[in-house]
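Peer 1: Got a predicted structure plus its sequence, pasted below:
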Amino acid sequence: MKHLGKNMILSIICKVIMIVTGLIVQKYVLSSFGSDINGLYSSITQFLTYLILLESGIGTASIQALYVPLAKSNWDSVSAVIAATKQQYEKICRWFLMLLVGLAFLIPCIVASQVDALTAGLLTFISGLSSVITYAFLGKYVILLTADNRIGIIYICDSVLTLLSCGLRLIAIYMNQSIIVVQSILVATAVIKSIIIFAYVKKHYKKLDLKAKPNNQAILQRWSVLVHQIAGLVVNHTDVTILTVASTLKNVSIYSVYNYIYSNIAAIINTTFSQAILATFGRLATGEQKTYNKVFKLFESFFYCILFAILSTALIMTIPFVSLYTASVADTNYILPSVALLFCICQMMNLVRVPALITINAYGWFKETKKGSIIEAVINLSVSLALLPVLGMQGLLIGTICSYLFRTQDVILFVYRKCKIGWMSLMKNLLLNFSGFLILTLAFFFWKPIIVTGWIDWMLKAVGIFVLSIVMLFLLNYVPRYKECNILAKKIYLKYEKRL
């Protein structure tokens, strides 16, 4: 548990740096290169995401396979799993590179009438090179550090290199360099990251033997994980692909601005409350079920309070943010409150299942839950394609909401049934926190929307709304359960007093 707090703090810092620098760079890309280039880059990113299917669940399956041998310091078993992972990633790297070249020829054909073919092709290839470097050199080490609860070093490395990359890309834009030069800087930072992580692992894992006999049996769960990944790609990444093919790059650009906000909010929450603590829950899952359930319920209550405070603030402050962010862009209208609302509901439906997904990952219940992920993908595609001709972008978002709604209740009920946890506490948590979210958004999104005059004004009002959200949700959670909360607070205080 000693790395838990540090990992969570580092993950928040890392994600905030990534979001802020990403927004800054995207703003200058929009103003310097226009909505078409910004939309093209978003489309390329989504197409590259499909190539990640080649990874076929190896990462998640390998992490899950490492929990027990790392807990027992069995380095022969650890080395065998990492050797198998290394072997598979080398195969993936070769296939990824071949498909990347093919994609570099395909995308210019799709956007031929909107962007120069050579620019589209080179941008595609350069954007995918970072993934090639990851599979060739970095992937196996990231898996080891994640499973061993040392993911903090990755967060530190990412934070520093992201700041460096942002500065260099802004300098390139200021010097009127092409979008190709601007994106090439990301490849250079990927190489630097690989060197740093390699040196760290070499120093701290002297017992690791990459030449050990690969234990491919240990990562057989990869195929069940792959089903989840395919479904996740369909649900989370088809909207941009559909808009690229069936609409314009300007609409893709509008979608990407709102998606950047909410996907990064989801990324912060997932990184902080999922990735950073997954190894801790993985270790707990090897112990008594009663202990796991107690920690799970405590975590779930805390998580929902923070989640709904963040989502309340996000929805209220989205339109003021977009109005400032796109003020210098005149080629299309980005102010769409209905899109902001639908994106927020999407992430709400998606993120309330995070505690349940952590449990599924901790216990390795991938095979048992893959059927629901397939149904989720089918719902998403069918509803989205049916509503696209009628509602456009909003129809795609409604399709995503419908699929999330099904899948979220599916995984939560599965985990509660499997772990033998009573579901009344869950219903109470969701009802109390959603009530607070509803009150706040009715007041400041629908009735009296927030108006801002500049970035400092926006930041001050965002902090104010977040503090108000936290206070309201804390009171809503505390007052009906003050006896339970007081008992818990006393237990935490006694534990802390003993350490002193």
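Peer 2: Nice, thanks for sending it over.

Peer 1: all contacts plus neighbour counts: C-alpha atoms, from now on.
Peer 2: Will do.

Peer 1: Tell me which other helices or strands the one helix or strand residue 223 maps to touches.
Peer 2: Assigned by DSSP states H and E, residue 223 falls within helix 222-246. For helix 222-246, the packing partners by 3 or more CA pairs under 8 Å, 6 or more residues apart in numbering; DSSP states H and E come out as helix 4-51, helix 58-71, helix 249-270, helix 366-391, helix 393-419.

Peer 1: The third one packs against which elements?
Peer 2: So that's helix 249-270. helix 4-51, helix 222-246, helix 337-351.

Peer 1: Quick one: closest of these to residue 184.
Peer 2: Shortest distance between residue 184 and the helices and strands packed on helix 249-270, using CA to CA, is found for helix 4-51: 13.0 Å.

Peer 1: any idea how far the closest one is from the chain center?
Peer 2: Taking the mean of its C-alpha atoms, helix 4-51 sits 11 Å from the chain's own mean (CA atoms, centre = their mean, to the nearest Å).

Peer 1: one step back: I'd like the helices and strands packed on helix 222-246 as JSON lines, with mean neighbour count and distance to residue 109 appended.
Peer 2: Shown next, in JSON lines, are the helices and strands packed on helix 222-246 (neighbours: other CA atoms under 10 Å; distance: least, CA to CA, whole Å):
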{"stretch": "helix 4-51", "mean neighbour count": "19", "distance to residue 109": "12"}
{"stretch": "helix 58-71", "mean neighbour count": "21", "distance to residue 109": "32"}
{"stretch": "helix 249-270", "mean neighbour count": "21", "distance to residue 109": "14"}
{"stretch": "helix 366-391", "mean neighbour count": "18", "distance to residue 109": "23"}
{"stretch": "helix 393-419", "mean neighbour count": "20", "distance to residue 109": "23"}
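
Peer 1: circling back: only the buried residues of the helix holding residue 223, if you could.
Peer 2: By neighbour count, with 16 or more other CA atoms under 10 Å as the criterion, the buried positions of helix 222-246 are 222-244.

Peer 1: Below is an additional structure, to be compared with the one above:
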Amino acid sequence: MRKKKLAYNTISSLILQITTIICGFILPKLILSNFGSDVNGLVNSITQFLQIFAFLDMGVGAVFQSSLYKPLADNDLIKLSEIYVSGQKFFTRLAEILLGYVIILIVSYPFFANQDFEFIYTATLIAAMSISSFAQYYFGMSNGLFLTADQRGYIQYNTQIITLILNTVSSYFLIKIGASIHVVKLVTSFIYLARPLALKIYVNKNYSINKKNRIYWRTN
């Protein structure tokens, strides 16, 4: 079983990397050629500002994942419950902090961005692009790390592959029919929103988590 999981994880990870590279070439080129360098630069700047927030993790994600190995191996459900609940609380708090960070960006960043864009234009674009980041911390982070610790990282990799492909295809068609960058990025956020929700559903279904997010049993 472990060999199968290792094979699944390895193959899924490789496919994810290839998919990420391909989509990474297609989307920026589409945005640049259809919306121009100014909009492309604005999107990249907002993306970078949102990515800065990831540093607030401060390595807790890696600690959370590594702390799950032993109780998973021992099938120590009490310890698993304690670690999972603590991790979920931490990432939920990060999601709340991210929300405040996004509000600050919405209020302040438009004044420093390219002056060719109106305040509402930049502010609404930030809001549209931040939805998936918030969902990742609020729903997906702890569940993704939990599955990786249980050698089921392929579940997370496969959902990433699917959402990357869906996002690239939908963005291509939206751009080709003349949709605004706001619509494109809003649809992107909702597609990526499905990823953490899918992980949450999977963990709840396979690990029987109650309303307090306490794990009662593992599936094989």
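Peer 2: Sure, I can see it. Computed from a prediction, not measured in an experiment: that's the story for all the values here.

Peer 1: Distance to residue 200 of structure 1 added to the helices and strands packed on helix 222-246 of structure 1, as TSV?
Peer 2: As requested, these are exported to TSV (distance: least, CA to CA, whole Å):
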stretch	distance to residue 200 of structure 1
helix 4-51	17
helix 58-71	18
helix 249-270	25
helix 366-391	31
helix 393-419	37
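
Peer 1: wait, which of those helices is closest to residue 300 of structure 1?
Peer 2: Between residue 300 of structure 1 and these, the shortest gap by CA to CA is with helix 393-419, which sits at 11.4 Å.

Peer 1: Packing partners of the closest one?
Peer 2: Secondary structure elements in contact with helix 393-419 of structure 1, counted by 3+ CA pairs under 8 Å, 6+ apart, are helix 222-246, helix 337-351, helix 354-363, helix 366-391.

Peer 1: Give the helix, strand or coil label for residue 212 of structure 1.
Peer 2: Local secondary structure at residue 212 of structure 1 is given as coil here, using DSSP: H, G, I helix; E, B strand; the rest coil.

Peer 1: ok, the nearest residue to it once chain neighbours are set aside to residue 387 of structure 1 distance?
Peer 2: Nearest non-adjacent residue to residue 212 of structure 1, counting by CA to CA, 6 or more residues apart in numbering: residue 80, 5.5 Å away. Spatial separation of residue 80 of structure 1 from residue 387 of structure 1 under the definition CA to CA, to the nearest Å is 49 Å.

Peer 1: Could you report the neighbour count for residue 128 of structure 1?
Peer 2: Here the neighbour count serves as a burial measure; for residue 128 of structure 1 (other CA atoms under 10 Å) it reads 24.

Peer 1: helix or strand for it, which one?
Peer 2: Take DSSP H and E as the rule and residue 128 of structure 1 turns out to sit in helix 117-133.

Peer 1: Buried residues, that helix. List them.
Peer 2: Within helix 117-133 of structure 1, the residues scored as buried using 16+ other CA under 10 Å are 117, 120-133.

Peer 1: Check stretch 188-204 of structure 2 too.
Peer 2: For stretch 188-204 of structure 2, the neighbour count (16+ other CA under 10 Å) marks 188-204 as buried.

Peer 1: again, but for stretch 87-101 of structure 2
Peer 2: Here stretch 87-101 of structure 2 shows 87-88, 90-92, 94-95, 98-99 as buried, counting by 16+ other CA under 10 Å.

Peer 1: okay, that stretch sits on what stretch of structure 1?
Peer 2: Per TM-score structural alignment, the counterpart of stretch 87-101 of structure 2 in structure 1 is residues 85-99.

Peer 1: With structure 2 overlaid, report how far the matching stretch is off on average.
Peer 2: Stretch 85-99 of structure 1, aligned to structure 2 and superposed, deviates on average by 1.3 Å (mean CA distance after the TM-score superposition for structure 1).

Peer 1: and that stretch, how far from the chain's centre?
Peer 2: With CA atoms, centre = their mean as the basis, the mean position of stretch 85-99 of structure 1 lies at 23 Å from the chain mean.

Peer 1: Likewise for stretch 76-93 of structure 2?
Peer 2: Mean-position distance between stretch 76-93 of structure 2 and its chain equals 19 Å (CA atoms, centre = their mean).

Peer 1: what sits up against that stretch?
Peer 2: Contacting residues not belonging to stretch 76-93 of structure 2 are listed as 64, 67-68, 71-72, 137-139, 141-142, 146, 212-217 [CA atoms under 8 Å, 6 or more residues apart in numbering].

Peer 1: before we move on, the earlier item: and of the helices and strands packed on helix 393-419 of structure 1, who's closest to residue 57 of structure 1?
Peer 2: Smallest distance to residue 57 of structure 1 across those (CA to CA): 4.3 Å, for helix 222-246.
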